[in-house]
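1. no sequence on this one, just coordinates:
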C-alpha cells in the first residue's frame, strides 16, 4: 500500500498510522472531495461542519487521527511528532488536498491558544476541544482585501509616512479587561464559511504603530460574521469565504500573541515561526497531491494501449513517468525533513528558532512539484485527462490553486531569499 518506503526506521507505529490514514483517504476523503467538487455553488454554501458529506469526512479522519494528536503533551495533547504529522497530511493530501486543508486549519485556533501559556484559556477552550465536548471547526484569518503580496504587520512597511502600503484592515483596540476587534479578512479563509473559531491575525492599537497580534475568536460572538463560500476553480472541497468583525469583544486571555506575549522561558513566538508550522502542512499536503497525480498517471499508462502496447512502454511516456517519480520522492524527502525540524524547534523544545528559509523553501518546492506532476499526468491521460470522468482533472485544478494558496511561489521565494542572503554562512 502506498509508496515504497526506503527509510528503514519508518516502521511499526508510523507505517500502521500511514496505512490507517490512507484507508480513510481512499474510502472516505477522496469520494467526499469529488462529491463536493461537483456541487453547485449554492450547494457548497449549504455545507455544514457538523452534518453532511464534509462533516462525515472530518469525523472519519478524526477516528484515526484524534484532535489531541497535534497538540503537545504539555498541554494535554498526544504530542504527535513531525514525521507523524507529515505522514497524516501527505495521505490526506493524496485523498483530497482541499479537505486536507480544512482538516489542518481546524487545529489552528487551539494550537495558538496553547502557545499563550494561559491556564484559564486552556481550561475554557483547549480542554473542551480535546475532549470533543466543543462543537468545533477552526479557521485561520490572515489575508486582507487590500493586502496581497505585502507583508502584513511589518512595522518597516507600515511606518508613518509610507503612503504606498495600505493600513491594516483588521485591528484590535485595548478596552478594559479585553480587546475590541473591527475589520474583515479577504474571502480566502479556508473553512471560514463553516468555522466556529478563528485564529485571527490583527493589528493591536495600530494608531501607535503596527504591533501584530493573534487572537482566538469564537465566531458566534456578537458582531462576528462568516461570509458565504466563494465559487472557485480548484480545491472546491475546502469552502473559503471572508470573516468580518464589528465591535467584537474578546477577553484579554484570547489575545494569545500580542505585544506583550513573551514567555519567560521561550521568548516571543514570531510570525515567521508560525509560518514555519503552516508551511509544513502545505508542503506535506502538496506532496500527497503530487503522489496522487503520479499514481493516476502510472495506473492509466499501464492500461492504456496505443500502437499495440501500453503507453507506459513508449519511451516518451516512460521518461515522463520517471521524472514524475523523482519529483514526488524528492518532495517527500525534503518536506518530511522540514516537518521533523520545525516540530523539534517549536512544538517539542519550544525554542521557536526553526529555519524559516528551509520551511518556506519546502512549501515552495512541494507546491511547484504538485503542479508539475499534475500537469504531466494530464498530458499522459491525453483527452481523457480534461474530462471530469477521471480524477486527474480535479487534481490538476487543485494543484493550480496550490501555486497561490498560503502565498504565491515568487513572493514566498523572495521572502526565503532574504534569509538566505542575510544568514547563510559560507
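-> Happy to help now that I have it. Note that the coordinates shown come from a computational prediction; the quantities given were computed from them, not determined experimentally.
2. hey, let's count contacts and neighbours off CA atoms from now on
-> Will do.
3. tell me the contacts of residue 24?
-> If you count contacts by Cα atoms under 8 Å, 6 or more residues apart in numbering, residue 24 has them with 60-61.
4. where's it, which helix or strand?
-> Assigned by DSSP states H and E, residue 24 falls within helix 13-24.
5. now that helix, how far from the chain's geometric center?
-> Distance of helix 13-24 from the chain centroid (Cα atoms, centre = their mean, to the nearest Å) equals 20 Å.
6. for comparison:
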C-alpha cells in the first residue's frame, strides 16, 4: 500500500457534463422515480433519455462508437442520475461493469463485435459472476464451459444478475479447468439469442426495484469459440481487475443516493415548523445536517480519487476501490437513515423520496463485494 496516493483533477468538460446530466436527471428521470419504484417497472423513460443524450455508456472509447469519457466522466453520470433515481443509475453503471472485462482482456475482434452497439446505446451488457452458492467465494462457482470443436458449451446458473432480461450481452465467468480452481475460470460473452440461454424470474427486492435482477440459466448453451475473453484460465484475474474499475462506480452511486437524501432533508427542515420556528433553526438538526454533508463530501472525494487511480493503473488502485466502495456505501446507509429521521413520521411514508433512498442505499453495501469482503481486501493490501 503506497502512501503517495495521487489525486485527480476535473476539466471544464467534466463540469459541463455534470450540468447536462443533472438537468436531464431532474427533467427526464426524477418525475418517474417514485412510480418506477412503486410499480417495480423498468425506467424506460430514463433509458430513452440517457441513450438519446449519449450518457448510457460514456466510458466506451470513440473507436467503438462511444463518447470516450474517462473514469471521472462515468462517475459523474452515475452520481447525478443516482441523486434522483438509483434504479436508473444502474443503466450506465452496469454497462461499465459488463463491458470492462472486454475492454481489459478481449481480442480486438471481440471488442469490435460487442462494444460498438453498447457505445451507440443500441445494446446493453450485464455481468455474470455470482451464483447462489458462490457469492463472496466466487471461485467456488459451478457453471462450466467445455470446448466442443469450434464452440464452447456452457452449463450452469448465475444469480443476482443486474439488468438481466434487459441486456442483450452478458459477460459470464465459467469453469474450464476444475482442477485449477480460480486459475481454471474463464470469461465469455453470451448473447441473449444464443441457444440454451434463458433468463429466469425477477427477484422481489427491497430496493432498486426498477432494475430487474434475475438468474441466468445455461443449458447446453452454445457460443462461438471466439467469444472467450482472453486466454482460458484468465477469467478470474480479469474479474478482479474489473472490480478495481467498477467498485468506485458503486461508491459514487451510493454518494448520489446520499446526496439526493441530503438535499431532500435540507429542503424539508427549512419548511417544517415546530415550536413556532423552522426545525432547521435547532442546533441538534443543524449538527445532523452538517455531519451528513461532511460525510457525503468525504465519500465523493474518495470515489473520484479511486476512479482516477484505477484508470492510471496505480499500484494501490485495489485498496482505494475497496475503500471508496465500502466507505461511500456505509455513509449512504447512514445519511439516508438520518434523512428519514429528519422527516419524522413523514419520512416513513412513501409520500417523500427518502424512504425509497434508504431502501435503495442498502444494496450498495452488498453488491460488487460485501463491505465485509472490502475490509478483507483492504486489510490484505495494508498487511502485504
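-> That came in fine, so what should we check first? Predicted model, so just to flag it, every value in this text is computed and none were measured.
7. fetch the TM-score of the aligned pair.
-> Once the chains are laid over each other, their TM-score by TM-score structural alignment, normalised by the length of the second structure reads 0.91; 377 aligned residues with a Cα RMSD of 2.4 Å.
8. quick revisit: give me the mean distance between the helix holding residue 24 of the first structure and the second structure.
-> For helix 13-24 of the first structure, the mean deviation from the second structure after alignment is 1.0 Å (mean Cα distance after the TM-score superposition for the first structure).
9. what's downstream of that helix, the next helix or strand?
-> That would be, after helix 13-24 of the first structure and using DSSP H and E, helix 30-37.
10. after that following helix comes which helix or strand?
-> Heading C-terminal from helix 30-37 of the first structure (DSSP H and E), you reach helix 41-45.
11. elements contacting that following helix?
-> Judged by 3 or more Cα pairs under 8 Å, 6 or more residues apart in numbering; DSSP states H and E, helix 41-45 of the first structure is in contact with no other helix or strand.
12. tell me the buried residues in it?
-> Residues of helix 41-45 of the first structure classed as buried: 41, 44-45 (neighbour count, 16 or more other Cα atoms under 10 Å).
13. ok, residue 230 of the second structure - contacts?
-> Counting by Cα under 8 Å, 6+ apart, residue 230 of the second structure has contacts 105-107, 187.
14. how about residue 366 of the first structure?
-> Shown in contact with residue 366 of the first structure (Cα under 8 Å, 6+ apart): 283-284, 286-287, 331, 335.
15. what's the closest of these to residue 299 of the first structure?
-> residue 287 (18.3 Å; Cα to Cα).
16. how near is the closest one to residue 21 of the first structure?
-> Distance check for residue 287 of the first structure against residue 21 of the first structure: by Cα to Cα, to the nearest Å, it reads 15 Å.
17. which one of the two is surrounded by more residues?
-> Here residue 287 of the first structure and residue 21 are set side by side on neighbour count (other Cα atoms under 10 Å), and the busier one is residue 287, at 36 against 25.
18. quick one: the strands in the second structure, in order.
-> For the second structure, the strands defined by DSSP state E occupy 125-128, 144-148, 151-162, 169-175, 185-191, 197-202, 213-224, 228-229, 273-274, 277-278.
19. the fourth one vs the first structure, average distance?
-> Looking back up the chat, that one is strand 169-175 of the second structure. Following the fit onto the first structure, the mean deviation recorded for strand 169-175 of the second structure is 1.2 Å by mean Cα distance after the TM-score superposition for the first structure.
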